[in-house]
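Peer 1: Output the structure for:
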Amino acid sequence: MMGLKQIHLLGWLIISSIAYGQAPELSADSISYYRKALSRKPAIRVSAHRGNTGLAPENTLASFRIALQRQVDYIEIDVRTTKDGQLVILHDGNLNRTTNGTGPAAERTLADLKELSAGKGAGESFQAERIPTLAEVCQLVSDWNAHHRSQTNLYVDCKAVAAEPLVAMLTQYGLLNDAVFYGSDTFLQSLHKVAPKAKCMPSLRKSDELTAKIAALHPYAFDVNATELTKDLVDQLHMQGLRVFVDLLDEGNRPEYYQKAAQLGVDVIQTDHILNVYRTLARRATK
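Peer 2: This is a model prediction of the structure:
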C-alpha cells in the first residue's frame, strides 16, 4: 500500500507526463519487473542521456528525478563553468536551444543563468525549471542513493570544466568513486593527475586508436562508436578489464540495436528512451 509521499510522487509523474505531451507509460511496479528481468543474465546497464525520459526537459532537475524513479544505473550530465566560476549542467555552450536566453553560457554569471527558464518548448508546467548547478544534482543523487536500494551513478560529460573543482564537488557528496568521466583526452589526462583513481572513459571512434589510448589514459571504460562495435573488440576490451559503453541515440534507437549491443556483451547502453531499452532487454532476458 502506497504512503502519502508515494501517492504525491506518482501523481507528479502522471501530471508531468501529460504536460509534456505523453501519456504515462507504466507504473513503478513495471520498472521493478524490468530491472529484475535484466538481472537474470549478465547485467547490461542503462544510462539516461542528459537525464532524458521523454517526460521532462533535458538536463533539468525534473528530468533527473524521473530518471531516478526509472532506476537507471547512470544519469549523464554535461558540466560547464559560468563566468563567475560556478559549475552548471547544460549541454550546449549556447543558451538558445534549451532556454529562453541567448548567447554563450560562459559569459553569464550563475545568478544570470538562474533567471532563465530551462524548459523551452516543454510546456507551461516546466517553465519554472532552471539550469541546475552541479551541487544541486549531486545533492539529488546522493539523497536518492541514501534512501533507495537501486543506486544511480553519474556519467559526467566534461564539456567546459577544470578537473580540480569537479573532483572537489563530487568528493563532497560521496559520488566521485562511482562516477565515470567522459571528455577530451587532454581533459582526462588532467583529471588523472588530480584524481588518479577516477574512472576515465575516453571515446573510441576507431579501433586502431585502442593501444595508444590505453597507454596514455589508463581508462576504466571506453565510449565506443556504435559502428565500430564487434564481438572481437568487446571481448578484447573485457580481457583487459575495461568496460564498454555505447550511445544508442537517434538512428540507433531501435530494438535491433539494443539486442545487438546485448549480444555483443556491451556493459552500458546510453539512451534517450529508457523504457524502450528496458522492454527490449527484459524480453530477451526472460526467454
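Peer 1: from here on, contacts and neighbour counts on C-alpha atoms
Peer 2: Fine.
Peer 1: I'd guess residue 165 is in a helix, am I close?
Peer 2: Yes: counting by DSSP: H, G, I helix; E, B strand; the rest coil, residue 165 is located in a helix.
Peer 1: Measure how buried it is and give me the count.
Peer 2: Residues lying near residue 165 (other Cα atoms under 10 Å) number 13.
Peer 1: Do a quick rundown of the strands in the stretch 101-250 of the chain.
Peer 2: Using DSSP state E, counting those that start in this stretch, the strands of the stretch 101-250 of the chain run over 153-158, 180-182, 199-201, 203-204, 221-224, 243-247.
Peer 1: Tell me the gap between the shortest one and the middle of its chain.
Peer 2: So that's strand 203-204. Taking the mean of its C-alpha atoms, strand 203-204 sits 17 Å from the chain's own mean (Cα atoms, centre = their mean, to the nearest Å).
Peer 1: List the contacts of residue 245.
Peer 2: Residue 245 sits next to 221-224, 266-270 when contact means Cα atoms under 8 Å, 6 or more residues apart in numbering.
Peer 1: And those, which two are furthest apart?
Peer 2: The span of the contacts of residue 245, defined through Cα to Cα, is set by 221 and 270 at 13.6 Å.
Peer 1: rewinding a little: dump the contacts of residue 245 to JSON lines, plus neighbour count and distance to residue 260.
Peer 2: Below are those laid out as JSON lines (neighbours: other Cα atoms under 10 Å; distance: Cα to Cα, whole Å):
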{"residue": "221", "neighbour count": "24", "distance to residue 260": "19"}
{"residue": "222", "neighbour count": "22", "distance to residue 260": "18"}
{"residue": "223", "neighbour count": "19", "distance to residue 260": "16"}
{"residue": "224", "neighbour count": "23", "distance to residue 260": "14"}
{"residue": "266", "neighbour count": "25", "distance to residue 260": "9"}
{"residue": "267", "neighbour count": "20", "distance to residue 260": "12"}
{"residue": "268", "neighbour count": "21", "distance to residue 260": "13"}
{"residue": "269", "neighbour count": "26", "distance to residue 260": "11"}
{"residue": "270", "neighbour count": "24", "distance to residue 260": "14"}
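Peer 1: Could you also give me the structure for this second sequence? I'd like to compare it with the first:
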Amino acid sequence: MHTTYARPGGTPSHGRRGSHLPLWKRWTPSLAGLLVLISLLALAPIVLLMVRLGGPGSNPRTVSLTTCQKILSPPLVCAHGGDTSAAPPNTHAAYMLALEAKVDCMEIDASRTADGMLVAIHDRDLQLITGRKYVTTGDLTLEEIRQLDAGARHPRSFHGEKVLLLEDALRLVSKHLVQIVVDVKIGPPRGEEGLAQDVVDVMNRAGCTNCLVWAKYDTLPLAVQALEPLRKVGYILNNETHPNRREESFVRHAGMQVVGAHWAVVDETLVKLAQRHSKEIYTWTVNEGGIMRNLLDIGVAAIVTNHPRKLKGEIHAARNACKEAGYVV
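Peer 2: Purely as a prediction, here's the structure:
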C-alpha cells in the first residue's frame, strides 16, 4: 500500500522519507566512509614495511630515517673464510662462492706450519679435517698439510679441496675486495717469534695493500704496525660488562683503526664510543637474520658472516623498505 504524508504546513510527500533531508546530512555517511578508506590507504605502506622487514620468525619492525641514513653507507659484507654456508672454510671453493656473491670483504685465517710457512686455515678446521682433537697447524709441515682433503667432511662436490698458502689465498681474492681481514693465529712451535715479519712479507708479495691485520693478542698487530706504520690494523675487544672497564678496553690503542667485537657485545653505545675515538667496529660471526637487521640499525662498519648472501639480502630488503617509506637511498 502506497501511503502519503504531509510535511508540516504543506504538500504531501510520497514514500522516500529521507529524500528531503539537507544535502550535508545525506553526504555525511559517504564522507565518513571516504575518510576511513583514506586512513586505511595511509596505513597500508606501514603495514607492508612491517611485513617486508619482519621476515619469517622475527618481530615486524618499521624503518626510521636514522636506519635509512645508515643504509646509504652499509657495513662491509665480510665473508668468514669465504662463503662457508656450504663450502669448506678457507678453500678455493669458498673464496670463489664469496666472490660470486660480490662481497666487499673476507676474513682469512693465517696459521704457521712447523716449517714456518703461513697457510690459510684455523686449528679448529684442521682438527675436523684430520679427526685429531688437539692437533695444531704448528704440529704439521707444509707438505703434510698439502696432503689433506679440506673438503672431505663436506658434500662430494667439495672433495679434494686443498689448504692454501696464505699468499695464494691473498693473490686470489685481494683485487676483488675492498678489505681483507687477516686473522693471525699465534701458536706453537714458535709463537710470535718472527711472525709479524712473516705476515708482512706475505702480504707484500701478494700485493695485498687492502689487508688489515688483527689477532687475539695485541702484541701481533702492534708489531705489524711497527714494521708498516701505514698498514691498517685492529685489536679484539675484551668481553667487559662494567662501563668503565669496557671503555678502557675499547680505547686501549689509539693508533689502531679497527676494533673487532663479538656481535653480542655490540650496541649503540659502543658505536658512539667508536665514533668519538675515530675507530671502526667489525663484528663477528653473524648468521641470524634478526641479529643482522639489528646491526644494520646500529651502524657498524663491517659484519663478518658465514652467510654473505643472506646478509646482502637483508641490506637489499632494508634499502627497498626505505625507498617505499619515501626515504632516498
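Peer 1: which residues in the stretch 151-287 of the first structure form helices?
Peer 2: 163-172, 185-194, 210-217, 231-239, 255-264, 274-285 (DSSP state H, counting those that start in this stretch).
Peer 1: In the second structure, which residue range corresponds to the last one?
Peer 2: It refers to helix 274-285 of the first structure. Aligned by TM-score structural alignment, helix 274-285 of the first structure corresponds to residues 308-319 of the second structure.
Peer 1: What distance do you get for the equivalent of residue 136 of the first structure over in the second structure to residue 108 of the second structure?
Peer 2: Applying TM-score structural alignment, one finds that residue 136 of the first structure aligns to residue 168 in the second structure. As judged by Cα to Cα, to the nearest Å, residue 168 of the second structure and residue 108 of the second structure stand 12 Å apart.
Peer 1: ok, now residue 48 of the second structure?
Peer 2: 39 Å.
Peer 1: re earlier: please identify the deepest-packed of the strands of the stretch 101-250 of the first structure.
Peer 2: strand 199-201 (a mean of 25; mean count of other Cα atoms under 10 Å).
Peer 1: Need the contact partners of it.
Peer 2: Counting by Cα under 8 Å, 6+ apart, 177-183, 188, 192, 217-223 sit against strand 199-201 of the first structure.
Peer 1: Just give me the mean distance for that strand relative to the second structure.
Peer 2: Compared with the second structure after fitting, strand 199-201 of the first structure deviates on average by 1.5 Å (mean Cα distance after the TM-score superposition for the first structure).
Peer 1: residues in the second structure matched by that strand, start to end?
Peer 2: The alignment of strand 199-201 of the first structure onto the second structure (TM-score structural alignment) spans residues 232-234.
Peer 1: so residue 265 of the first structure touches residue 234, yeah?
Peer 2: Yes: using Cα atoms under 8 Å, residue 265 of the first structure is in contact with residue 234, at 6.7 Å.
Peer 1: on that earlier part again, TSV please, covering the contacts of residue 245 of the first structure and showing distance to residue 67 of the first structure.
Peer 2: Below are these laid out as TSV (distance: Cα to Cα, whole Å):
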residue	distance to residue 67 of the first structure
221	23
222	23
223	21
224	23
266	21
267	19
268	16
269	14
270	13
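Peer 1: now, which of these sits nearest residue 92 of the first structure?
Peer 2: Proximity of these to residue 92 of the first structure (Cα to Cα) peaks at residue 270, which lies at 18.4 Å.
Peer 1: So the closest one versus residue 93 of the first structure, what's the distance?
Peer 2: According to Cα to Cα, residue 270 of the first structure stands 22 Å off from residue 93 of the first structure.
Peer 1: And for residue 10 of the first structure?
Peer 2: Taken as Cα to Cα, the span from residue 10 of the first structure to residue 93 of the first structure is 34 Å.
Peer 1: ok so, going back, nearest to residue 154 of the first structure, out of the helices of the stretch 151-287 of the first structure?
Peer 2: helix 163-172 (9.4 Å).
Peer 1: That closest one vs the second structure, average distance?
Peer 2: So helix 163-172 of the first structure averages 1.0 Å relative to the second structure (mean Cα distance after the TM-score superposition for the first structure).
Peer 1: helices or strands next to that helix in the packing?
Peer 2: Counting contacts by 3 or more Cα pairs under 8 Å, 6 or more residues apart in numbering; DSSP states H and E, helix 163-172 of the first structure is packed against helix 134-147, helix 185-194.
Peer 1: Mind naming the longest strand for the second structure?
Peer 2: Taking DSSP state E as the assignment, the strand of the second structure that covers the most residues is strand 105-112.
Peer 1: Give me the mean distance between it and the first structure.
Peer 2: Here the mean offset of strand 105-112 of the second structure against the first structure after fitting is 0.9 Å, by mean Cα distance after the TM-score superposition for the first structure.
Peer 1: Pull out the buried residues from that strand.
Peer 2: Using 16 or more other Cα atoms under 10 Å as the test for burial, strand 105-112 of the second structure gives 105-112.
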